[in-house]
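Novice: the amino acid sequence is not available; the structure is as follows:
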């Protein structure tokens, strides 16, 4: 009846008066006139159209609620907790984004300031070596003071590695954004439970541990003894599945399981191992540059202190020490070697996360749909399904680790 009333009101609202008919006639858009002669023909059409729309929407709603009856009335407490977590995750996205920009500015400003101080000190040392008397003494003291200041700033900058800090915050902002989207999707299309709340909490805390915001006490080690992949996901408790029961179900097959095992093998021996190797090289380079910079500015300070004696070695140290320190500082922080190391470490962590995800689906009773999971793995590696299967087939034909030629990922 409500739909009939709506349709009737719609028809009445569309019956034009004599004045409105005159306006319609003058309008540039020509609309058909509704008169008393054809009203009896058009009214049933309008009513039927609206009734069909109402029935269609009711049918859609009944179809959704029949598939998931509890979706209409989800647990209010669970939804409140998920919305609370979602709010905190959104806040963390902004925090990491803003702090990442701030720390990137640190890198630029400190690099410019230290290079300016160092080159000014080297210039003063050169002028002091060429003159004598009171001006020489003043320039020598100024040069030595600036070298000492540059050395102190360099030690602090090499300790915190601003470019690496900025990369950590960029990664954290991206991963928190990904978690935010995941929670929104879960709220929109599923019926969340307490286990979903606990899982979201664990992911937030794992990301907080992997990418801490403070510098004092909890800052990540910038020069670790051994390069390890970044870990930003919570460890799952696995419940081993029974292969003879769970194979050939939920989109899984023997061939798909073998394909996933070969992908794990390629990720382990090629992709992850390669980025860990590159990370080791970047770490060694960063260590060497972090030691060389303060040493060179310190030598420049020593050279400046002995300029009054007109020793040639003092002049060489005072001038060349500053020039070489500026070059080293530019290579290290201008080239953002710390950021490169963090990028390699994060890439290795991404491949380890993929390994854990595949192993979890192979070993646990509760699996994702096999076809959907295969597509997700292919997209994460930047490949089509056929290319992913070709990589697995090439790996299975070469049992030796050193025989594998192609990397699993085409993204990076």
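Specialist: Received, thanks. Everything numeric here is computed off the predicted structure, so don't read it as measured data.

Novice: CA only for contacts and neighbour counts going forward, please
Specialist: Noted.

Novice: now the longest helix seen in the chain, how far from the centre of its chain.
Specialist: Longest helix of the chain, by residue count under DSSP state H: helix 76-130. Helix 76-130 has its C-alpha centroid displaced from the chain centroid by 17 Å (Cα atoms, centre = their mean, to the nearest Å).

Novice: okay, the angle between the following helix or strand past that helix and helix 76-130?
Specialist: Next in sequence after helix 76-130, counting helices and strands by DSSP states H and E, comes helix 134-160. Between helix 134-160 and helix 76-130, the angle comes out at 160 degrees (axes from the mean of the first three to the mean of the last three Cα atoms, to 10 degrees).

Novice: on that earlier part again, name the helices or strands packed onto the longest helix of the chain?
Specialist: Helices and strands touching helix 76-130, by 3 or more Cα pairs under 8 Å, 6 or more residues apart in numbering; DSSP states H and E, are helix 134-160, helix 162-189, helix 194-210, helix 273-305, helix 312-329.

Novice: most tightly packed of the ones you listed?
Specialist: helix 312-329 (a mean of 23; mean count of other Cα atoms under 10 Å).

Novice: so which elements touch the helix or strand just after that helix?
Specialist: For helix 312-329, the succeeding helix or strand toward the C-terminus, using DSSP H and E, is helix 337-363. Secondary-structure packing of helix 337-363 (3+ Cα pairs under 8 Å, 6+ apart): helix 162-189, helix 254-266, helix 273-305.

Novice: could you dump the ones you listed to JSON lines with distance to residue 392?
Specialist: Formatted as JSON lines, these follow (distance: least, Cα to Cα, whole Å):
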{"stretch": "helix 162-189", "distance to residue 392": "28"}
{"stretch": "helix 254-266", "distance to residue 392": "5"}
{"stretch": "helix 273-305", "distance to residue 392": "18"}
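
Novice: next up, a second structure to put side by side with the first:
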């Protein structure tokens, strides 16, 4: 009688799902047979699963629950994860990724072009200067005096004008800017892809990605006229290429404990790391950047000044004055040496590298400070994950990072150890 009553309660939709149920049982049996072949042992997974499904069906029948859908008991036991992402948000993030990928190619190509500028202009200017110096020396023999004198003067003036332009734009520094931009845009591309792969991105992710793209565009402009960065600033400041920082809570980690991985010891450690970054690493690169900038200014002025003197001396060759010959030849040779040191040694590139390194440490400071300022630890980035990121960025292990913070707190300002081991 119980079986008859049960058969009367069973609704028709449950019968419609029997074929799907049989297909799932066949898949389970096939998987079990494969495991038998591999392990050589009989697994009772099929029996356990079938028994569990029968118990679920019997419970629904006795409780009088009516299932009006075609969902099988297997699907109710193991529901598929739901994707709550907005398709428009995904589409917008993919559009930003395409724009970022295009910027990577643009900065890469323009960086190579500007690096070629540096080598080609340096070779051309040195060749012109040495040729003009040779002409000035030959003009003392008397043969073709007027032609040699005019030619050397013209070449010196041409070299002066080209040097003024080259020293203004600093091609080696421009190439370094594009290399930095290429690396940072690649990093942003990977960040966006990680957000998409992690699942459930929001409109805040789209807004943050847009802000990062625009911040990089402002920090490393492609155009030369009007938007080019000042190559000889009055004060040396760290490069800034990031948007205002927002604390991104690590999904799935915030609930591990009440403090989200943070405690008093970790906060004290991060404060000490921030102090070392500010007082040692960042200040050291700013100091080196000031020296590189000062040297670059002296060389940028000396080169055109020497070629101008050489042009002035070559113009008075043949008037019975030996000083004109000496000035034309010696000033031209010295100008070649100065240009080789400035652009062959890529002093502008070295300055930009120091400025970028100082910006890297400033970014780390702001990241640590933004987490420490957040009163609600649940809204911070997970403490354990954040500590690991800081350690990797400084080229240290977590134990070395803790040791650095401990030594810094004991020695204070006497501590001469830098935070970074990478550069």
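Specialist: Here it is on my side, so go on. On a predicted model such as this, the values are computed, not experimentally measured, just so you know.

Novice: and of the helices and strands packed on helix 76-130 of the first structure, who's closest to residue 404 of the first structure?
Specialist: helix 273-305 (12.5 Å; Cα to Cα).

Novice: now that closest one: which residue numbers in the second structure?
Specialist: Per TM-score structural alignment, the counterpart of helix 273-305 of the first structure in the second structure is residues 283-315.

Novice: average gap between the matching stretch and the first structure?
Specialist: Taking mean Cα distance after the TM-score superposition for the first structure, the mean distance separating stretch 283-315 of the second structure from the aligned residues in the first structure is 0.2 Å.

Novice: of the helices and strands packed on helix 76-130 of the first structure, which is nearest residue 106 of the first structure?
Specialist: Here helix 162-189 is closest among these (Cα to Cα), at 6.3 Å.

Novice: residues of stretch 391-408 of the second structure that come out buried?
Specialist: By 16 or more other Cα atoms under 10 Å, the buried positions in stretch 391-408 of the second structure come out as 391, 392, 394, 395, 396, 398, 401, 402, 404, 405, 406, 408.

Novice: and these, which is closest to residue 270 of the second structure?
Specialist: Relative to residue 270 of the second structure, the closest of those is residue 405; by Cα to Cα it sits at 7.7 Å.

Novice: aligned partner of that closest one in the first structure?
Specialist: Alignment note (TM-score structural alignment): residue 405 of the second structure maps to residue 392 of the first structure.

Novice: list the contacts of the counterpart of residue 118 of the first structure in the second structure.
Specialist: Superposed on the second structure with TM-score structural alignment, residue 118 of the first structure falls opposite residue 129. By Cα atoms under 8 Å, 6 or more residues apart in numbering, the contact list for residue 129 of the second structure reads 155, 156, 159, 307, 332, 333, 335, 336.

Novice: cool, now which of the residues you listed survive the switch to the first structure?
Specialist: Conservation of the contacts of residue 129 of the second structure in the first structure, assessed by both residues aligned by TM-score structural alignment, their matches' Cα atoms under 8 Å: retained contacts are 155, 156, 159, 307, 332, 333, 335, 336.

Novice: hmm, the fifth one is touching residue 312, no?
Specialist: Meaning residue 332 of the second structure. No. Counting by Cα atoms under 8 Å, residue 332 of the second structure does not reach residue 312; the two are 10.9 Å apart.

Novice: and residue 191 of the first structure, that's in a strand?
Specialist: No. The assignment for residue 191 of the first structure, made by DSSP: H, G, I helix; E, B strand; the rest coil, is coil rather than a strand.

Novice: what about it, neighbour count?
Specialist: For residue 191 of the first structure, the count of nearby residues is 18 (other Cα atoms under 10 Å).

Novice: that one -> the second structure?
Specialist: Aligned by TM-score structural alignment, residue 191 of the first structure pairs with residue 200 of the second structure.

Novice: and the nearest residue to its match once chain neighbours are set aside, what does it touch?
Specialist: Leaving out its chain neighbours, the residue that sits closest to residue 200 of the second structure by Cα to Cα, 6 or more residues apart in numbering is residue 85, at 4.4 Å. Applying Cα under 8 Å, 6+ apart to residue 85 of the second structure gives the contacts 199, 200, 201, 202.

Novice: and those residues as JSON lines, adding distance to residue 146 of the second structure?
Specialist: Shown next, in JSON lines, are the contacts of residue 85 of the second structure (distance: Cα to Cα, whole Å):
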{"residue": "199", "distance to residue 146 of the second structure": "78"}
{"residue": "200", "distance to residue 146 of the second structure": "79"}
{"residue": "201", "distance to residue 146 of the second structure": "76"}
{"residue": "202", "distance to residue 146 of the second structure": "76"}
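
Novice: out of those, who has the most neighbours?
Specialist: If you rank the contacts of residue 85 of the second structure by neighbour count (other Cα under 10 Å), residue 201 sits at the top with 19 neighbours.

Novice: what residues in the first structure pair up with stretch 338-352 of the second structure?
Specialist: The aligned range for stretch 338-352 of the second structure is 328-342, by TM-score structural alignment.

Novice: outside of that stretch itself, list whatever touches it.
Specialist: The contact list for stretch 328-342 of the first structure, computed with Cα under 8 Å, 6+ apart, reads 107-108, 111, 115, 161-168, 222, 279, 282-283, 285-286, 289-290, 292-293.

Novice: do stretch 214-234 of the first structure as well
Specialist: Residues outside stretch 214-234 of the first structure that contact it (Cα under 8 Å, 6+ apart): 159-161, 202-203, 206-207, 209-213, 276, 279-280, 283, 287, 338, 345-350, 352-353.
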